[in-house]
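**Student:** Got a predicted model here, sequence first, then my questions.
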Amino acid sequence: MKKKQLNLTSGPILRTLSELALPIMASSFLSTAYNITDMAWIGMLGSKAVAGVGVGGMYVWLSQGLSSLARMGGQVNMAHSLGRGDQKAAAGFAQAALQLTILFSLFVTLISILFTNPLLQFFALNDAETYNSARIYMRITCGLILFSFLSQVLTGLFTAQGDSKTPLKANFFGLILNMILDPLLVLGVGPFPRLEVVGAAVATVTAQIIVLLILVTEILRDHGEANVLHKIRLLSRPDIACLKGVFRIGTPTALQGSLYCIISMILTRMVSGFGDGAIAVQRVGGQIESLSWNTADGFGSALNAFMGQNYGAGKKDRIKSGYHISIRLLICWAALITIAFVFFPRQISVLFFHEEEVIRLSVDYLRIIGFSEIFLSVEMMTVGALSGLGRTQLCSLISVGLTVIRIPLALVLSNTALGLNGIWWALTLSTVSKGIIFYFVFQYICEHSLLRTTNR
């Protein structure tokens, strides 16, 4: 059997990064297609359904902070351990991450079911159809969040041991299933009933279950020495030291993700003042924009594992070279996204919206957001790189600090002649600032701090 795990501490950097990153980027494209597919079919139900799914999905996003704690804490510690050649410690961190994931998912399920209505009231939705869509979507997707959480964390752990092909295979089959189920369940085809928003939620969760089953099957089938995940015993007593290690690395990332989502929820409430169409544009626009940030996040995940293993092995030169190779490749891709958003926004918008006023709002959104795509990609890729070096606290400090600025900036700009577009400009300006700052922070750490830590 061909070895699926890569040794990231030796060999040509470009080839090593490509072998690791390309499957992750392909998985990111699948994730993007996964989200866009949902939005395209839901869009046929009207902007109110899209807005409702967007609002309900905000709590799915908020809950991801807990899964990111387990994923980042497990992935970084596992990569560091593997870089040092300590497979026992790597298995311990992976086990702790998965045990925390199960606990966190049960907590989210309980909260989402018991407090659905109070949580949705935050958005002050005035339309009954929009509110009902949000309630249904939230209860199904958050209530069954266990499958999504476990899939995400396992993806990170597979990547940490140099195997990005298995998650790609799992996500591919999940996407195919989702694309088949969406029209069947949302619109009702043949013997299938028309379930609308319920159908979209069921299709999403079913696909997540399939992804998880494939990942678990691959763990059980691969008995190779390099497959650390096969050595995990979920029912055994948690290792307190490993749990602490996961929390130490993962907590800043979780706080960053959660605060970022809360800020977006506040902005969504501001957007709601411009109508349900504006909320729908924000939701769908974010999914379209995932062509950029999902790719950057995928590359960041690859860099996270690459940086983690080379940091554990004390190889500073590979860390610096890996970053610079990656940033050149990613900027080229982001530039293409910018061109598409700025010059062809209407052609993109009509794929999702069928009301002329909503299309006009979407065109403005894409044009304004388009100017920030390169900087967004640099930010997300650099966050992955710095997190791989264990600098999750620094990432959170920079990201949260500059993202918070969006709220007062949006308040000021939206009360000018810009109106709703003022909120979109607040997003763009803050993203540009973060991209620039993250780039220079990484350069500073490489030149002044990394030498001391890698030679310890």
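**Tutor:** Looks like it came in fine.
**Student:** drop to CA atoms for contacts and neighbour counts, all remaining ones
**Tutor:** Noted.
**Student:** Okay, helices next: where are they in the stretch 101-250 of the chain?
**Tutor:** Per DSSP state H, counting those that start in this stretch, the stretch 101-250 of the chain has helices spanning 116-120, 128-143, 145-160, 165-182, 197-221, 240-272. These are given in chain order.
**Student:** another one to put next to it:
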Amino acid sequence: MSINNENENPLGYKNEGKLLVGFAIPCIISMLVTALYNIVDQIFIGQGIGMLGNAATNIAFPLSTTCTAISLLLGIGCATNYSLHLGAGEKKESEKYAGNGIILMAIMGIFLFLITTIFLTPMLKFFGATPDVLPYAEAYTRITAIGFPFLIANTGMSKLILADGSPNYSMTSMLIGAIVNTILDPVFIFVFKMGMTGAALATIIGQIISFCISLRYMFHFKNIKLSKSSFTVSLHHWKNIFILGASACFNQIAMTVVQIVMNNTLAHYGAMSVYGGDIPLACAGIITKVNMIFMSFVIGISQGTQPVIGFNYGAKKYKRVRKTYLLALAAASGLSLIAFVCFQVFPRQIISIFGNGSELYFKFSERYFRIYMFLTIINGIQPVTSNFFNSIGKSRLGVFMSLTRQILFLLPLIIIFPIFMGIDGVMYAGPIADAAAAIVCGYFTIRELKELKNLEKSLEAAVI
């Protein structure tokens, strides 16, 4: 049953554009901070260690996306259930979802750390590490694995903090950790000559500090108050967290799977080309991290809509839901246009930030950038649409949307195309997958917006 919360919660009455800006900007900064951990390491490693160090961070990258997948599964799952019940006036349920989510974050973080530590070397080989790259990847990942529980908990809790209406606090916790990492990276790598180990230590120190700041907020929620009963394990609440967090999680898992397959494909077909196996691995890793910067803006916008859309859908204010989604889609599309121009016009300049290399290295990087990222201009549609369906409780459609580009289209293409086109096949798979995913998302979006209009008319008729 919907209640009128307008005097209590601005999510139900404040201008949608202002709400989107207020929530999206901290989300974008939080996402940028997550990307910055990887980017900063990549830059300093590239300058201090070289191409093999860059390739090593690319090999370790699937574990970073796995952490993000778990944290979004639990964080978005908690936050969406939290918002829907808060909008419906059911605060006790919101408290239970927050408590159970925190328990799950602790369990999953420790589990991933143990699995990575036990199976480190075979795991990195499976991710595509060549004999030359493997020692660097082992040195880096052995340390960063210690930070997995803190990274998962902090990222997950930041989504709860956002849903509670404190986007600036969520942003601050992530930002402080990134600043610490950025300061310590050059100190450990260049001053203390610690190499990959130093970069990894800087990363986990920043993550632990961010975790401590987020943990403090768990005792100072604005709309609820956690108690011992909030942490009573409930399989019903766990199930609903998994259901509504699945969309964001599967999108990251899909990225991880694609990254592993792509690493192995690049190493295999690169060895059969003039580039060799290590150049494609290093270049693809850099381009993936640069693309993370662009996607941080898009995903930040989509996550910024979650509290607004979730609350208003729970309160049956469908017009506000529709308007918020369309505003987010327009903003993401504008940013996509800017990214497209940068990727097409300045690929060499971007690659140069991450260290020097041979002319062959830059030649491959420029071609990869321009071809693989050619349809960046439409890449804002899929993440915003996927999060939209998840925020209104339609988790199946959200999961489907999240899997369209990576699993349904990109994964088969990066396996099939290189058979006929060699290493160039990986490059051309990107824009084709982007186009197909945008068409599918567009179809389901138009259908859902029509349904929201019909619900809106039904409510107006009932009032009359």
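**Tutor:** Now that the structure is in, tell me what you want to look at. Keep in mind the model is a prediction, meaning the values are calculated, not measured.
**Student:** TM-score them against each other, please.
**Tutor:** TM-score for the superposed chains, counting by TM-score structural alignment, normalised by the length of structure 1: 0.90, backed by 442 aligned residues with a C-alpha RMSD of 2.3 Å.
**Student:** one step back: got TSV for the helices of the stretch 101-250 of structure 1, with distance to residue 36 of structure 1 too?
**Tutor:** Shown next, in TSV, are the helices of the stretch 101-250 of structure 1 (distance: least, C-alpha to C-alpha, whole Å):
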stretch	distance to residue 36 of structure 1
helix 116-120	23
helix 128-143	16
helix 145-160	17
helix 165-182	10
helix 197-221	12
helix 240-272	19
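**Student:** how about CSV for the ones you listed, with distance to residue 374 of structure 1 and mean neighbour count added?
**Tutor:** Listed next are these as CSV, based on distance: least, C-alpha to C-alpha, whole Å; neighbours: other C-alpha atoms under 10 Å:
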stretch, distance to residue 374 of structure 1, mean neighbour count
helix 116-120, 34, 15
helix 128-143, 31, 22
helix 145-160, 25, 26
helix 165-182, 25, 21
helix 197-221, 30, 20
helix 240-272, 19, 21
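**Student:** how about those helices, which one is nearest residue 68 of structure 1?
**Tutor:** With C-alpha to C-alpha as the criterion, residue 68 of structure 1 lies closest to helix 240-272 of these, at 5.5 Å.
**Student:** out of the helices of the stretch 101-250 of structure 1, which comes closest to residue 427 of structure 1?
**Tutor:** Between residue 427 of structure 1 and these, the shortest gap by C-alpha to C-alpha is with helix 240-272, which sits at 9.7 Å.
**Student:** Check the mean deviation of the closest one from structure 2.
**Tutor:** Superposing on structure 2 and averaging over aligned pairs (mean C-alpha distance after the TM-score superposition for structure 1), helix 240-272 of structure 1 comes out at 2.2 Å.
**Student:** Show me what that helix packs onto, helices and strands only.
**Tutor:** Here helix 240-272 of structure 1 is seen to pack against helix 47-83, helix 87-114, helix 276-312, helix 392-404, helix 406-414, helix 420-444 when contacts are counted using 3 or more C-alpha pairs under 8 Å, 6 or more residues apart in numbering; DSSP states H and E.
**Student:** and residue 214 of structure 1, which of the ones you listed is closest to it?
**Tutor:** When those are ranked by distance to residue 214 of structure 1, counting by C-alpha to C-alpha, first place goes to helix 87-114 at 16.3 Å.
**Student:** Distance from the closest one to the middle of the chain?
**Tutor:** Chain-centre distance of helix 87-114 of structure 1: 18 Å, with C-alpha atoms, centre = their mean, to the nearest Å.
**Student:** Buried residues in that helix, which are they?
**Tutor:** Within helix 87-114 of structure 1, the residues that qualify as buried are 87, 89-102, 104-105, 107-109, 112, counting by 16 or more other C-alpha atoms under 10 Å.
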